[in-house]
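**Student:** I would like to see how this sequence folds:
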Amino acid sequence: MALQINATNPEHPALLLELPWHLPLEEWPDKYLVPLPRGISRHVVRYARAGDEVVAVKELARRPALREYELLRDLDRIGIPAVDPLAVVTGRTDPDGEPLECVLITRHLGGSMPYRSMFETTMRPATMHRLMDALAVLLVRLHLAGFAWGDCSLSNTLFRRDAGAFAAYLVDAETGDLHPELTRGQREYDLDLARVNISGELLDLEASGALHPSVDPIDFGTEICARYQELWKELTRTSVYPAGKHHYIERRIRRLNELGFDVAEMQIEHASNGDSVTFVPKVVDAGHHQRQLLRLTGLDAEENQARRLLNDLESWMATQDDYAPDDPSPSSRLRSGRGDPHGARPEVLAHRWVREVFRPTVRSVPPELRGQMDPAQIYHELLEHRWYLSERAQHDIGLETAVVDYIQRVLPKRREPLRPAEE
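**Tutor:** Just a heads-up that it's a prediction; the model follows:
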């Protein structure tokens, strides 16, 4: 069987052909590889450079390689945070004509780290709680989409900074299955696996001396279940309200928006006696603030980053002479996309904010000091630094002053817990 590359982009096969497919992955020369931290995997995994991109190459049998490739493509189509599948390479042989395993190729997730690399320095319990939050959100999103993971663990997840929190991405979909809807038993099976896997991984870290002494591995394994159940209940519970209290439904929807979810479809039923109304969110989509920021500004950010940028945008809009809201709350105007007909539309103000505030501020940070931070994360940290300096000074010191202080005093001596994704 001849070498065959099935790719999602017509440009990738030509770039990938330059890699040494005639060699087992373990024997690839260093000149093809990128020295990035890798998590634990049952398969051989290497990072390599293909043109200007860094790709993750995983060696496995033909059937699971093709299956995982299709599953990752399905997850991409429905907007689930997962690594981006690029290609599957089949028909590999060594110089003697002996067959080699197929490989699955995914795009390296910039700015991400496997959990073990994050524990190279002892991680504080508060940071670990944020990791559990991120993983719980990912698992809920998968289950809402009908995806049974089958192997939820820290090892099968990559983490990226998301403002003051983390965003979790699925890495390994080999054991997964996509269904129209999951049963309660399927969800609980995934959750039980997550609890056992996470406790085991943390016990392993404890044995190596990399775990904070106050952290109980069993408690943290159980915590993922509690956080998942709390979020799942909030997103799917049935609410019964008195008839005529329609604002209760709006309040529930706003609560879901605050959690980062949109209600794409809902079911509302009136009781036969007319005394009450039953409200059930039928389809809930994650990324409420991401979509809002993208629509207004064209900026693509993680959910918590987007929430923070929107708050700053609202504050800035209120200082503009042509800002004339028809609602006293700027956030209401952003949500609706409407305003006073004599004032500038929110989209116009938002693009002005990007041009006059966001971009100049981010560009003022020297590239060599940015590390792996993306523009949204840089801007978030500058806002945090301005808040810190303003609290200390007991007055608003302004963004420009905060930027100068951040560049001169913080970045040069900062030791990043998440190292640059690429050298």
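**Student:** Please make it C-alpha for all contacts and neighbour counts, starting now.
**Tutor:** Fine.
**Student:** Spatially central residue (nearest the centroid) of the protein, please.
**Tutor:** Centroid-nearest residue in the chain: Ala167, 3.6 Å away (criterion: Cα atoms, centre = their mean).
**Student:** Determine the three-state secondary structure at it.
**Tutor:** strand (DSSP: H, G, I helix; E, B strand; the rest coil).
**Student:** Go ahead and confirm it touches Ala134.
**Tutor:** Yes - Ala167 is within contact range of Ala134, at 5.4 Å (criterion: Cα atoms under 8 Å).
**Student:** Please generate a structure for the following sequence too, so the two can be compared:
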Amino acid sequence: MFRRDAGLMAAYLVDAETGELLDDLTDHRREFDLELAHTNIAGDLMDLDASVGLPGQLDPIDLADSLLVRYENLWAELTRSDVFDPEDQYLIEKRIGRLNELGFDVEEMEITTVDNGKQVKMVPRVVEHWHHKRRLASLTGLQVQENQARRLLNSLNRYRIILSEQEGRDVPLPVAAYRWISEVFNPSVQIIPHDLKGGLDDAELFHEILEHRWYLSEERHQDVGMPYAAQSYVDNVLRQRHH
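**Tutor:** Next up, the predicted model:
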């Protein structure tokens, strides 16, 4: 089943004939399942080609092969780990953004020190509709829209990484959420003059600050930080917008 969500399509599994839940998926089992899927899909496509034909003279075997290639690319994107230098924290948000675009949410991040950098292992999970909105509300009390909540949770998770690195321990998420509200979210939106808000709520303004920070960091190839990004957003975006 598909439902619209802010111009996008959200997919839901509503029925399944058979299924098996495994505690761990080995490479051997995954390869076996892929080979079986390839055989079944290729066979079905050949039957379809023989009965009504495939559009554009598509080859059933080539189509089935392409499925495996796309799956392996997706699997690599979901399971690979990245190494960041400490000052390149903005790359974490970029990585999370790519996973979000694929329809996955980053629920956990395991941080491991590697030489002079940080190895960030992300565990993406598909979550139900309105998950981010409810999750953010339970952690911070903020009532926002779903896509806003996703972006704010990304910022919160990123800040938790920084806190954990600074304190040398895994900072609990509720503790990180409390500090994120008081040290990141509130200071960022409170510097915006009321007459420049243009009817936008604080969550949308914070989202735009995050976007502005990302562009600035990309240009300079280093994280510019939220205080600088927020002030730059006021001076170079909002004031120009209302000029």
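**Student:** any idea which helix or strand comes after the longest helix belonging to structure 2?
**Tutor:** Assignment by DSSP state H gives helix 27-51 as the longest helix of structure 2. Next helix or strand after helix 27-51 of structure 2 toward the C-terminus (DSSP states H and E): helix 60-79.
**Student:** quick one: that following helix to structure 1 mean distance?
**Tutor:** Comparison of helix 60-79 of structure 2 with structure 1 after fitting gives an average deviation of 1.0 Å (mean Cα distance after the TM-score superposition for structure 1).
**Student:** That helix corresponds to what range in structure 1?
**Tutor:** Matched against structure 1 by TM-score structural alignment, helix 60-79 of structure 2 falls on residues 217-236.
**Student:** Look at stretch 265-275 of structure 1 and report the distance between its end residues.
**Tutor:** 24 Å (Cα to Cα, to the nearest Å).
**Student:** roughly how far is it from the heart of the chain?
**Tutor:** Computed by Cα atoms, centre = their mean, to the nearest Å, the separation of stretch 265-275 of structure 1 from the middle of its chain amounts to 36 Å.
**Student:** Give me the contacts around that stretch.
**Tutor:** Pro242, Ala243, Ser276, Val277, Thr278, Phe279, Val280, Pro281, Lys282, Val283, Val284 (Cα atoms under 8 Å, 6 or more residues apart in numbering).
**Student:** ok, of the residues you listed, which one's closest to Ser214 of structure 1?
**Tutor:** Val284 (36.6 Å; Cα to Cα).
**Student:** And the helix or strand hosting the closest one, what does it pack against?
**Tutor:** Following DSSP H and E, one finds Val284 of structure 1 within strand 276-286. Applying 3 or more Cα pairs under 8 Å, 6 or more residues apart in numbering; DSSP states H and E, one finds that strand 276-286 of structure 1 makes contact with helix 217-236, strand 239-242, strand 261-270.
**Student:** quick one: that strand to helix 217-236, angle?
**Tutor:** Between strand 276-286 of structure 1 and helix 217-236, the angle comes out at 120 degrees (axes from the mean of the first three to the mean of the last three Cα atoms, to 10 degrees).
**Student:** Just want the angle from the helix or strand following strand 276-286 of structure 1 to strand 261-270.
**Tutor:** Scanning forward in sequence from strand 276-286 of structure 1 by DSSP H and E, the next helix or strand is helix 288-297. Relative orientation of helix 288-297 of structure 1 versus strand 261-270 (the same axes, to 10 degrees): 110 degrees.
**Student:** just how off-centre is helix 288-297 of structure 1 within its chain?
**Tutor:** That offset, for helix 288-297 of structure 1, works out to 15 Å (Cα atoms, centre = their mean).
**Student:** just to revisit the earlier point, for the helices and strands packed on strand 276-286 of structure 1, which one ends up most surrounded?
**Tutor:** Most buried of these by mean neighbour count (mean count of other Cα atoms under 10 Å) is helix 217-236; its value is a mean of 17.
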